[in-house]
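Peer 1: Could you work out the structure for the sequence below:
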Amino acid sequence: MATPTASALTLAPALIERLSSHVTSASGGTTTIPAPFTGEPLATVPVSNADDVRAAYERAREAQRAWERLPVRERVKPFLRMVDVLVDRREEILDVIQMETGKARRHAYEEFLDVALCTLYYARRAPRLLKPRRRQGAFPVATRTVELRKPKGVVGLISPWNYPFSLGASDIAPALMAGNAVIHKPDTQTCLSSLWVLDLLISLGLPRDLWQIVVGDPAEIGDPLLENADYVAFTGSTRGGRAIAEKVAPRLVGYSLELGGKNPMIVLEDADVERTARGALRACFTNAGQLCISIERLYVHEKIYDRFVPRFVEQVKAMKLGAGLDYEADMGSLTYPRQLEVVSRHVEQALKEGATLLAGGKARPDIGPLFYEPTVLTNVTGDMELCANETFGPVVSVYKFSDEDEVVRLANDTAYGLNASIWTRNVARGRRLAARINAGTVNINEGYGAAFASYDAPMGGMKQSGLGRRHGAEGILKYTEPQTVASQHLVELAPPPFLGYDRYATGMATAIKLMKRLRIR
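Peer 2: Down below sits the predicted model:
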């Protein structure tokens, strides 16, 4: 595909100015964001310093106190309004996402869908999930116990560059609905989409200081961001997650971390070859592989290997790369030069050490500065960097297996445990196999979307892929502190004055057996 001219890949100056006004910054400093498609400047935005972050927390705490007092049904109203407006203005946000990330429009559209549907899920369910709940008391009838959910306070949230709209807004929405304020640090390269949705929510009634965005170097603003937070939510690398855990642990502050993955896909001998090849294409190369739940290891049963692999490779070679603001491209650009360097190094090292190239394998500067072909390799061994480490690019290694026990061992032979995929015509068999995989989500006959978009179910990682979950009840309750309030009626939790403790103890022991027999307990 031809590369559009730089002038066709720009954002309106008025839009950039409006979005930039929402960066919490008094320093006067700025930074310029390049467009991955072209390498040309895309936007100049203010940057924050440590004092800006501390001031943001002060304002956020004041705003949060008033916000917490509102009924949950009032707190969700701006988000319900947002869903409709987001749908109506989707082309505008798709342009922003593409320009700052370099991804294909079809992959930007997945971000739009995620924010719209996840926000709607929590806006509908937050009143029920956060309402006071009756719990079984110490004594039947005599003890009334209620569980309350109180907001953490001010959440420090750090979102990544690969899915900036989705992994910013869809995590911040439940945190705000739960009654918190948020100080948000998006990646500088991809801060515009977060600023866009903040601008939208303020116009729909969200108090201005409740969600504040700081932009800048982690070395400058990282410490005050973490040191002042009542809870920390982070999506990013495993290395970054460890550093955050070490930083906040001494203060006994809670945190959730969604980290890296080296995700396996298993193709069983009864899989539909055509459907599975199409699914593998999406699973491996969505957003040029810059997706924490994408597939980097592809295990194919020996009985189907010689039919599946050629068909998969044929489809990979037919993929269209491009930088257009339309749905024509199958895959877009990488976002950062450093990511291009990692992808190139992993592939080159693997080839030098004996791997076999089936498709791709090179950068495409003729299309844009950060494009890399979708790449398929075989004969990748355990001593290669490509095998063990997360590449986070459009590269997949293909392996042959012979039985289920072998493939379970291979799939689990990783420090990570974020996502996995199984393809079979026998879904019951797929579910049994899924239960043996050590990953937070397992998709059957889909690469990643079925589990991720099941918003009523938790999503997150095992092992070094993280702690905590987004989505489901936990995705909003993690931003709250449970409080138990119990009132005692009629009788005391102590022997009455006329009854000695020995008789009281005997009576209580008898009561335990009686309650068990009557199923009161």
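
Peer 1: hey, let's count contacts and neighbours off CA atoms from now on
Peer 2: Fine.

Peer 1: Strands of the stretch 351-500 of the chain, start to end?
Peer 2: Assigned by DSSP state E, counting those that start in this stretch, the stretch 351-500 of the chain shows strands spanning 356-359, 375-378, 395-401, 416-417, 419-423, 441-444, 462-463, 466-467, 480-488.

Peer 1: Just name the most buried of these.
Peer 2: For the strands of the stretch 351-500 of the chain, the largest average neighbour count (mean count of other Cα atoms under 10 Å) is found in strand 419-423, namely a mean of 29.

Peer 1: The structure of the following sequence is requested for comparison with the preceding one:
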Amino acid sequence: MTDAQAPEITGTNPLAPAPAGARTAADVVTPELVAQLTKGVAGSGRTANHTPFTGEKLADLPESTPEDVTGAFERARAAQAVWARVPVRQRAAVLLRFHDLVLERQAEVLDLIQLETGKARLHAHEEVQAVAVAARHYGRKAPAYLRAKRHTGAIPTLTKVTELRHPRGVVGQIVPWNYPFELSVGDALPALVAGNAVVMKPDTESCLTALWARDLLIEAGLPADVLQAVIGVGPVIGPEVVKHGDYVSFTGSTRTGREVATVAADRLVGVSLELGGKNAMLVLEDADIEKAAAGAVRACFSSAGQLCVSIERLYVHESVADAFLDRFAARTRAMRLGSALAYGADMGSLVSGHQLETVKRHVEDAVDKGARIVAGGVARPDIGPYFYEPTVLEGVTDAMTLCCEETFGPVVSVYRFKTLDEVVDRANATSYGLNSSVWTGNARLGRETAARLRTGTVNINEGYASAYGSVQSPMGGMKDSGLGRRHGSEGILKYTEAQTVAHQRLLPMAPSLGMDDAKYAAFMSRSLRLMKAFRFR
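Peer 2: Reported below is the predicted structural model:
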């Protein structure tokens, strides 16, 4: 498309207030719903959560104590011993029923996700998609991932070797606020189908969504005690979950991830950590500029930029930078902000005052030091207390906080580059390594560039959804972005212990048939040479 053909997109167009008669928080979060979802959640104290759309309280909730966490693990351990004996195909059938229930009743969870996180409904639906795909994948593939595997033994025909997979026991799971459906039950599904129990600690502000997922899994046939939930302040309850878990799954900040890893290491239990990111998108000189601009909007501003895999750094080849920036800025200014429990908004709210202050601090620091706002840069209290316009800046330098520190908001900095080697080096020049994106019209060049980027996932001509949605393949971070992977075989086998069973038949692994030590050593040496010659592995 030429410049003359490019559509003109101008003006910020926030959504109008929700029409009269639209669903409200009170319509969705009823006392009856809260009672149903918190059933079985132990807590002697009381706490509450709030909706970012207005800042108002959503629900009164039980608050768990450290003793409640201990009790949850005790119940989970008793239930896990029974659950592990259920044939894997029956466990997988629970996931497939859950898949169907999620799609049938998605309107319920979409309302909860929006109310608890403030995100637009289409962005909430990304969570529905991700959970459904994970449930289908592990519901179909878990029996194959977990089946006993035959291996070549030390002496072929004489040594029969089988690899078994056993559940670890009870998995401690700590869930962040930003993707409360996908990062709670989506991560729990492979652990559960592998025969583990899970004690889940969702963030208090988005726990209703996670509890709804638990309730639906129980409806799908999961024994209630196999998936426990505890609610409480992270620094109080989180360490208790780590202290009791036979394996720990954590998604959150790099700083807290290090603390989780330290405690787990002291106990010699495994961890899976998905941590922060400062993800880069590369627009090469042969990229389709219109598609790249539209893709950048999705990549930078989905869930108001509050996801670990979103793009915060945009590198554009100097030959197309002006054309790209014009189109990207126009699309950004045209985004509609809104809080209605309905489709139509392009972006929702930040989750809290803390997130809003971080965004404002990063933008103000950059502007004070010479950066230029291309689009946005303004809070929108007229729409809701934590709304902030999607923001594009140019002229960001290393001296600015925005350059290297994760913002976790709807803010992206744009940089120009000349050569491919230069941009690869700049994209890799970060302590993070979670996700990246390459836009090009040359598929081979895209794959070659992707292989040079030090991130756990790379998307070609998409921002993050292609790699994340490909659940047969591993997803996770390099460097300070984490340890371990979700999805695929790694995403389920991490919740298991491997056991090798070797059955020796006919002859021992020792001198026999009248051989002395020297003859046995000579016999084994000849055997090893023959095994290499016959290409035994």
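
Peer 1: Would you reformat the strands of the stretch 351-500 of the first structure as CSV and include distance to residue 387 of the first structure?
Peer 2: Putting those into CSV (distance: least, Cα to Cα, whole Å) gives the following:
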stretch, distance to residue 387 of the first structure
strand 356-359, 13
strand 375-378, 11
strand 395-401, 8
strand 416-417, 12
strand 419-423, 16
strand 441-444, 20
strand 462-463, 18
strand 466-467, 20
strand 480-488, 39
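
Peer 1: right, and those - which one's nearest residue 198 of the first structure?
Peer 2: Evaluated over the strands of the stretch 351-500 of the first structure, closeness to residue 198 of the first structure peaks at strand 480-488, with 22.1 Å, by Cα to Cα.

Peer 1: which residues of the second structure does the closest one align to?
Peer 2: Aligned by TM-score structural alignment, strand 480-488 of the first structure falls on residues 496-504 of the second structure.

Peer 1: Aligned counterpart of residue 151 of the first structure in the second structure, please.
Peer 2: Taking TM-score structural alignment, the alignment pairs residue 151 of the first structure with residue 167 from the second structure.

Peer 1: I misspoke; the intended subject was residue 247 of the first structure.
Peer 2: Matched to the second structure by TM-score structural alignment, residue 247 of the first structure sits across from residue 263.

Peer 1: Check whether that match really touches residue 244, as I assumed.
Peer 2: No - at 10.5 Å, residue 263 of the second structure does not count as touching residue 244 under the criterion of Cα atoms under 8 Å.

Peer 1: Name the next helix or strand following the helix or strand harbouring the match of residue 247 of the first structure along the chain.
Peer 2: Using DSSP states H and E, the element containing residue 263 of the second structure is helix 254-267. Sequence order places strand 270-274 as the next helix or strand after helix 254-267 of the second structure, per DSSP H and E.

Peer 1: In space, what's closest to the residue nearest the centre of the first structure - neighbours in sequence excluded?
Peer 2: For the first structure, residue 167 is the residue whose C-alpha lies nearest the centre (Cα atoms, centre = their mean; 5.1 Å). Of all residues not flanking residue 167 of the first structure in the chain, residue 159 sits nearest, at 6.0 Å (Cα to Cα, 6 or more residues apart in numbering).

Peer 1: Now do the same contact list for that neighbour.
Peer 2: 167, 168, 184, 185, 186, 187, 234, 235, 236 (Cα atoms under 8 Å, 6 or more residues apart in numbering).

Peer 1: What lines up with the third one in the second structure?
Peer 2: With TM-score structural alignment defining the correspondence, residue 184 of the first structure maps onto residue 200 in the second structure.

Peer 1: Okay, and its match sits in which element?
Peer 2: For residue 200 of the second structure, the host element (DSSP H and E) is strand 197-201.

Peer 1: The helix or strand just after that strand against the first structure, how far on average?
Peer 2: Proceeding N to C from strand 197-201 of the second structure, the next assigned helix or strand is helix 207-219, under DSSP H and E. Comparison of helix 207-219 of the second structure with the first structure after fitting gives an average deviation of 0.9 Å (mean Cα distance after the TM-score superposition for the first structure).

Peer 1: Who are the contact partners of residue 445 of the first structure?
Peer 2: Residue 445 of the first structure makes contact with 276, 279, 421, 422, 423, 424, according to Cα under 8 Å, 6+ apart.

Peer 1: Tell me who's in contact with the corresponding residue of the second structure for the fifth one.
Peer 2: Residue correspondence to the second structure (TM-score structural alignment): residue 423 of the first structure is matched to residue 439. Residues counted as contacts of residue 439 of the second structure (Cα under 8 Å, 6+ apart) are 281, 282, 283, 284, 287, 288, 292, 446, 460, 461, 462.

Peer 1: Tell me the residue in the second structure aligned with residue 356 of the first structure.
Peer 2: By TM-score structural alignment, residue 356 of the first structure lines up with residue 372.

Peer 1: what does residue 506 of the first structure give?
Peer 2: Residue 506 of the first structure maps onto residue 522 in the second structure, by TM-score structural alignment.

Peer 1: Where does its match sit, in terms of helix or strand?
Peer 2: helix 517-533.

Peer 1: What is the distance between that helix and the centre of its chain?
Peer 2: The chain centroid and the centroid of helix 517-533 of the second structure are separated by 50 Å under Cα atoms, centre = their mean, to the nearest Å.
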